[in-house]
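*Asks:* I would like to see how this sequence folds:
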Amino acid sequence: MKKLSFFNKILFIINTIFAIALIFAIFLPGLSPNKFGVFSLFSIVVPAVIIVNILFVIYWIVIGFKKQLLQSFIVLIISYLFIPQLYKFNDNINQEDSNTISLMSFNVRKFNMYKWIKVDDIESKIKDFIENEDPDILALQEYRIPKNFKLKYPYFSNPPAENYSDSIQNSKHRIALGIYSKYPIVKEGIIKYARTSSAAMFIDVLKNKDTIRIYTFHMASLGIVPNQHYFGHDDSEKLVKKVRQSFKVQQQQIDSLNKHINTCKHKVIVTGDLNNTAYSWAYNNVRKNFKDTYLEAGQGFGTTYKFNKFPLRIDYIFVDNHFKVKSHKNYDIQLSDHYPVMATLKLKD
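*Replies:* Next comes the predicted model:
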């Protein structure tokens, strides 16, 4: 094997840095944002680190330096065993089954209230899309009561915000979450997040003889705006501080949500916009004993949000062990800054 050129030696050093970074990513989910805020920031770029390591393996194969490819190859194998997959190959065929539940989760970004997307009548287009897909349960985040969005669901929940936050006293104000259901809603409620002015919500639905609890949430935004540059020292410093603080708020929100989930005696589905990747403390602590429907039956990158055209998965559906995941689908539609996801579930006997 011939020696590396100076250029390839430099590349191999860079390769080593990215390989070490991917090993570090294995330990990220265990680092509390309250204690390790700076390190938690790294979870955002783990998908890019995985892709770079894959590209290095391809590069070393193409130019014939097989010994050098082992570094990233071995690290990728190790990471595959310990962290969620970035890309899923799935050839499972979803067989029809009458005893299933389909659930869709969608951050609708207030139905384009401030014209972020240059598309007219977003409300009607989202309505047509949902009616075409026809999920049994529909969980919406960044929801507001719209004018042209009347779905033919017999049951709906959008709890008032009164008393869930010390900063909101208007009883007419409602939380920015809503759940539509084809099944009777026998109970609804909110989960006040500790020390934050937002909340999660839940409903209990009755399907045959089973009571199923469905939670939906919208965790604190990281405040990173696509197509905006953060290269200046002051801008970068402000961004880091803002993201660190958002991670800490997310931890408070997740602790409150999990405390409530732990009191539930029903079968549980948890869904929503986590505003964080699958390589974070946030994901690890919401998922816990649940199954991620994308990892069970999804395919591709599972993209739910594109940041400057880079695919990110930050919206999730989690189910407990009472459910078998029959299918998971991601939709590539430009009706919000997020893409909807839907899972078909079967209650185990």
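*Asks:* From now on I want contacts and neighbour counts done on CA atoms only, so please keep to that.
*Replies:* OK.
*Asks:* Make sure I have this right: Leu151 is in a helix.
*Replies:* No: going by DSSP: H, G, I helix; E, B strand; the rest coil, the assignment for Leu151 is coil, not a helix.
*Asks:* unless I'm mixing things up, it is touching Phe129, no?
*Replies:* No: between Leu151 and Phe129 no contact is recorded; they are 11.0 Å apart, counting by C-alpha atoms under 8 Å.
*Asks:* now Phe36: how far from Gln245?
*Replies:* Noted for Phe36: a distance of 11 Å to Gln245, by C-alpha to C-alpha, to the nearest Å.
*Asks:* and what of Lys66?
*Replies:* Distance from Lys66 to Gln245, by C-alpha to C-alpha: 44 Å.
*Asks:* the more surrounded of the two?
*Replies:* Gln245 (17 against 14; other C-alpha atoms under 10 Å).
*Asks:* please give me the structure for this one as well, since I'd like to look at both together:
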Amino acid sequence: MTTTTLVLLVYTGFLVLASFIHLIRLDYWWVRIWDFPHLQLTALTVLGLVAWLLADQSTQWPLTIAPVGLLAASIYQGWLIRPYTPLAKKQVRAVRRKGGGSQVEENTLRLLTANVFMENTHVPDVKRLIEKHQPDVVLLLETNEAWRQQLEAIEQNYPHRLLCPLENTYGMLLYSRLPLHNPQIRFLIQDDIPSMYVQLELPSGQQIHFYGVHPMPPSPTEHYRSTERDAELLLVGKECRKHTGPIVVAGDLNDVAWSHTTRLFQRVSGLLDPRVGRGLYSTFHAHYFFLRWPLDHVFVSHHFRLKQLRRLPNCGSDHFPILVSLTYQPDPATATEEPKPEGDDLKEARDIIDRAT
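*Replies:* Model prediction:
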């Protein structure tokens, strides 16, 4: 066996393990962290296949297992990523623009959500972004008291607010032009990790259940397991399923769109992902293009159609902001397409919540 073949075998073994280890239902960070880099793993597995073709022509059966493993891994990665490409059917349909111009505007919500990175000093850039795009609602994460004070200038344009500045990188600031009903700052799982719930009132009078979330991720510097993150998302998901009206859930979920937890959250909540059929809209890490995946999310109920979805320019954070424009245009046909629990999904959700609480 040549040195090149040995290197390729080690490279292949690592990639195959990294591609499939996340299927193990363990919540330790060193397993769950492999939920994230599937786009990167796709590129690396394809590169490995090319390397096998160029560097090794051996047909000995033990060696043929390696490229077959890479091929299986690359196909699996493609299956995970495909929904977030134009090859898939859109979960959230585009807004109907024919007629009813004023009615569309009165039923449209423009939301800007951004993890601003607490130590970020580019506050003027964030304010300019808000001024430029004029969203109806602004949700800013990782905000402390210094951020709240420096953002006082925007309060004249956003008379309705729900503010929870914290010094632990989990503060949340919600600014709204729209009236807020029943505003709540909630600590669902951990005493120092808040989430928000409000009912937004559109100009038409239609009310929207809105959730802002930012659970703690599994990582060697944050939390040794993902259970608390997963439980918070699933608690919100179970609550969403009980509502009959329109719902929006937004924030930094510290989880990727294709993970088991996020897909379980969608099935439990019944919410749709506007990225499906459109693109990845990867928001993290803003400074390293080769380590980038979709961490910041907006999920909506079947009552909405999509008017606009954009990833905005970076403002000094390690996350890109997201701007989404949603129009309340309920269609009975779309209600039948919402995700639904499968198999033991509800039992799994209960077990995760029980372990966290």
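*Asks:* Report the secondary structure state of Val57 of the first structure.
*Replies:* Once three-state DSSP is applied, Val57 of the first structure turns out helix.
*Asks:* Mean deviation, the helix or strand hosting Asn53 of the first structure versus the second structure?
*Replies:* Using DSSP states H and E, Asn53 of the first structure sits within helix 46-63. Following superposition, helix 46-63 of the first structure is found to deviate from the second structure by 3.5 Å on average (mean C-alpha distance after the TM-score superposition for the first structure).
*Asks:* Contacts made by that helix with the rest, please.
*Replies:* Applying C-alpha atoms under 8 Å, 6 or more residues apart in numbering, the external contacts of helix 46-63 of the first structure come out as 15, 18-19, 21-22, 25, 66, 68-70, 72-73, 76, 86, 279, 312.
*Asks:* Pull the number of nearby residues for the closest residue in space to Val95 of the second structure that isn't next to it in sequence.
*Replies:* For Val95 of the second structure, ignoring the flanking residues on the chain, the nearest one in space by C-alpha to C-alpha, 6 or more residues apart in numbering is Arg305 at 4.8 Å. By other C-alpha under 10 Å, 24 other residues sit near Arg305 of the second structure.
*Asks:* Counterpart of Arg305 of the second structure over in the first structure?
*Replies:* Aligned by TM-score structural alignment, Arg305 of the second structure pairs with Lys324 of the first structure.
*Asks:* The stretch 201-349 of the first structure: strands as residue ranges?
*Replies:* 210-218, 267-273, 291-292, 305-307, 310-312, 315-319, 323-330, 341-347 (DSSP state E, counting those that start in this stretch).
*Asks:* Need the winner for burial among the ones you listed.
*Replies:* strand 315-319 (a mean of 25; mean count of other C-alpha atoms under 10 Å).
*Asks:* Which elements pack onto it?
*Replies:* Applying 3 or more C-alpha pairs under 8 Å, 6 or more residues apart in numbering; DSSP states H and E, we find strand 315-319 of the first structure packed against strand 100-107, strand 267-273, strand 291-292, helix 293-297, strand 341-347.
*Asks:* among the ones you listed, which is nearest Asp136 of the first structure?
*Replies:* strand 100-107 (5.1 Å; C-alpha to C-alpha).
*Asks:* other SSEs contacting that closest one?
*Replies:* Using 3+ C-alpha pairs under 8 Å, 6+ apart, strand 100-107 of the first structure sits against strand 137-141, strand 267-273, strand 315-319, strand 341-347.
*Asks:* can you redo the helices and strands packed on strand 315-319 of the first structure as CSV with distance to Tyr215 of the first structure?
*Replies:* Below are those laid out as CSV (distance: least, C-alpha to C-alpha, whole Å):
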stretch, distance to Tyr215 of the first structure
strand 100-107, 11
strand 267-273, 5
strand 291-292, 14
helix 293-297, 15
strand 341-347, 15
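*Asks:* what about Asp349 of the first structure, neighbour count?
*Replies:* Neighbour number of Asp349 of the first structure under other C-alpha under 10 Å is 5.
*Asks:* again with Thr108 of the second structure
*Replies:* Around Thr108 of the second structure there are 23 residues (other C-alpha under 10 Å).
*Asks:* Let me have the helices and strands packed on strand 100-107 of the first structure in a markdown table, extended by distance to Lys182 of the first structure.
*Replies:* Converted to a markdown table, those look like this (distance: least, C-alpha to C-alpha, whole Å):
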| stretch | distance to Lys182 of the first structure |
| --- | --- |
| strand 137-141 | 7 |
| strand 267-273 | 16 |
| strand 315-319 | 18 |
| strand 341-347 | 14 |
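*Asks:* Show me the one of the ones you listed that comes nearest Trp116 of the first structure.
*Replies:* Of all those, strand 137-141 comes closest under C-alpha to C-alpha, at 16.4 Å.
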